[in-house]
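S.K.: A structural model of the following input is requested.
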Amino acid sequence: MGKKCRDTIAVSGGFDPVHVGHVRMIIDASKHGDVIVILNSDTWLRNKKGYVFMPWNERAEILESIKGVVKVIPVDDGDRTVCDALNSLKESVDLTYFANGGDRINTNTPEISICNKLGIELLWNIGGKKIQSSSSLVNDHKGMKHSTEGNRS
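M.R.: Have a look, this model is predicted:
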C-alpha cells in the first residue's frame, strides 16, 4: 500500500444553496488536508426544509469547483446523519478529520460517537462563526420576489 501523502478531511451538509459561509468553511478545512464533501440528498433536504432549491448534481458541481475539494460524495442519510459515509471514508481513504462549521457544537452533532469509535478527529468552528444561512437566503429571495411582482415595468 502506498504512503498517504496528505490527511483527508470531510465536511458535510445540504449546501442548498451554496453560499460564502460554505466556501469559507471548505477553504479553512483544506488547510488540514484534502477535502471530501459529504453532500446530503434531495430527499434529506425535503424532509428537513420542505423543499430543494438546487438539485444534488448542481450543488455537487459547484462544490467540486472549490479549491481544496478532491471529491463530492452522496450519502445514505436516511437516519439524518452522515455516520455511514464517515465509516466508509475511514475504510477507503483513512479519513483523518471531520470538520464542523460555526453552527455545530458537541451537543448537536450526532456523528461524535462514530468519530470517536473510528479515531476520526473532530474539528470545530471551521470557517469561523456562522455568517449566512441557506434557508434565510431562500426566504429572503421569496420575500423580494413577492414584494416586486407588482412593480414590473
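
S.K.: contacts, neighbours, all on C-alpha from now
M.R.: Will do.

S.K.: residue 93 is in contact with residue 34, isn't it?
M.R.: No. Residue 93 lies out of contact with residue 34 (CA atoms under 8 Å); the separation is 10.5 Å.

S.K.: which neighbours do the two share?
M.R.: residue 8 (CA atoms under 8 Å, 6 or more residues apart in numbering).

S.K.: also this sequence, please, to line up against the first:
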Amino acid sequence: MKRKELRKIIIFLLIPIIVVSCSTHKEAIKVSEDEQAYFDMEEGEAVEIKDEESEYEIIILEPGFNAWLLSVAQPEGYYSQNFLENRNDILVINWNQRVMQPQLFDPNLYIFQIDYDPNIDYGYEVNYKLYNYFIYFQRKYNQRLGPFFPRI
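M.R.: Down below sits the predicted model:
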C-alpha cells in the first residue's frame, strides 16, 4: 500500500471516532411549573422589538413569550449590551445553520433565518429581547443553540 493511500484510510477511520467522541451528553433543561405555564400558553400578544435610532425591528409571534419576558427573564439592564451582542452572534449563527438543515432539525421550529450582523449596533432593547427569546425558545423546546446552558 502506498503511503498516500494509507493516510487517506487513517483519516477516514479517525473521522467517525472524532465525531463520536465529540458528541456530549446533553443535559435536559429543567423548568419549574410556573415557567412551564408560560410555555403551555396557546395565545399571547406579539412582541415587537425595535430600536428607533437604528430602525431595526423584529416581531416575535410566540404565545407565552411576552408574559415570560415580563415575569421570568432577567430585567433590562441585567446584562451588558456587549454580553448580549456576543451571545446573540453565536446563537444566530447556530439558529441559521439549523434553518439550513431541515433534514436534521425540526423545520417547524427553525422556520426563518435571522438577519443579524454583529457589525451593526442594534441597540440594547433589540439585543436584550432577541437574547431572551433564544433563552425562552431553548427552554421551551429543550434545544441547545450554543455551548452554554440556557439559564435564567
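
S.K.: and the TM-score between them?
M.R.: The TM-score (TM-score structural alignment, normalised by the length of the second structure) is 0.26; 62 aligned residues with a CA RMSD of 4.6 Å.

S.K.: which of residue 93 and residue 34 of the first structure has more neighbours?
M.R.: The neighbour comparison of residue 93 of the first structure against residue 34 (other CA atoms under 10 Å) goes to residue 34, with 22 against 12.

S.K.: the more buried one and residue 92 of the first structure, how far apart?
M.R.: Residue 34 of the first structure sits 14 Å away from residue 92 of the first structure when distances are taken as CA to CA, to the nearest Å.

S.K.: with residue 139 of the first structure instead?
M.R.: 39 Å.

S.K.: any idea which element residue 57 of the first structure lies in?
M.R.: helix 56-64 (DSSP states H and E).

S.K.: give the next helix or strand downstream of that helix.
M.R.: strand 69-74.

S.K.: can you give me the buried ones in that following strand?
M.R.: Residues of strand 69-74 of the first structure classed as buried by neighbour count (16 or more other CA atoms under 10 Å): 69-70, 72.

S.K.: which one of these is nearest residue 86 of the first structure?
M.R.: residue 72 (13.0 Å; CA to CA).

S.K.: the closest residue to the closest one other than its chain neighbours: how many residues sit nearby?
M.R.: Leaving out its chain neighbours, the residue that sits closest to residue 72 of the first structure by CA to CA, 6 or more residues apart in numbering is residue 37, at 4.6 Å. Using other CA under 10 Å, residue 37 of the first structure is surrounded by 22 other residues.

S.K.: ok, residue 37 of the first structure touching residue 8?
M.R.: No. Counting by CA under 8 Å, residue 37 of the first structure does not reach residue 8; the two are 10.6 Å apart.

S.K.: residue 115 of the first structure: how many residues sit nearby?
M.R.: 20.

S.K.: going by contacts, tell me the helices and strands next to the helix or strand that contains residue 36 of the first structure.
M.R.: Using DSSP H and E, residue 36 of the first structure sits within strand 34-39. Counting contacts by 3 or more CA pairs under 8 Å, 6 or more residues apart in numbering; DSSP states H and E, strand 34-39 of the first structure is packed against strand 8-13, helix 56-64, strand 69-74.

S.K.: okay, those, which one's buried deepest?
M.R.: strand 8-13 (a mean of 23; mean count of other CA atoms under 10 Å).

S.K.: quick check: angle from that one to strand 69-74?
M.R.: Following axes from the mean of the first three to the mean of the last three CA atoms, to 10 degrees, one obtains 50 degrees for the angle between strand 8-13 of the first structure and strand 69-74.
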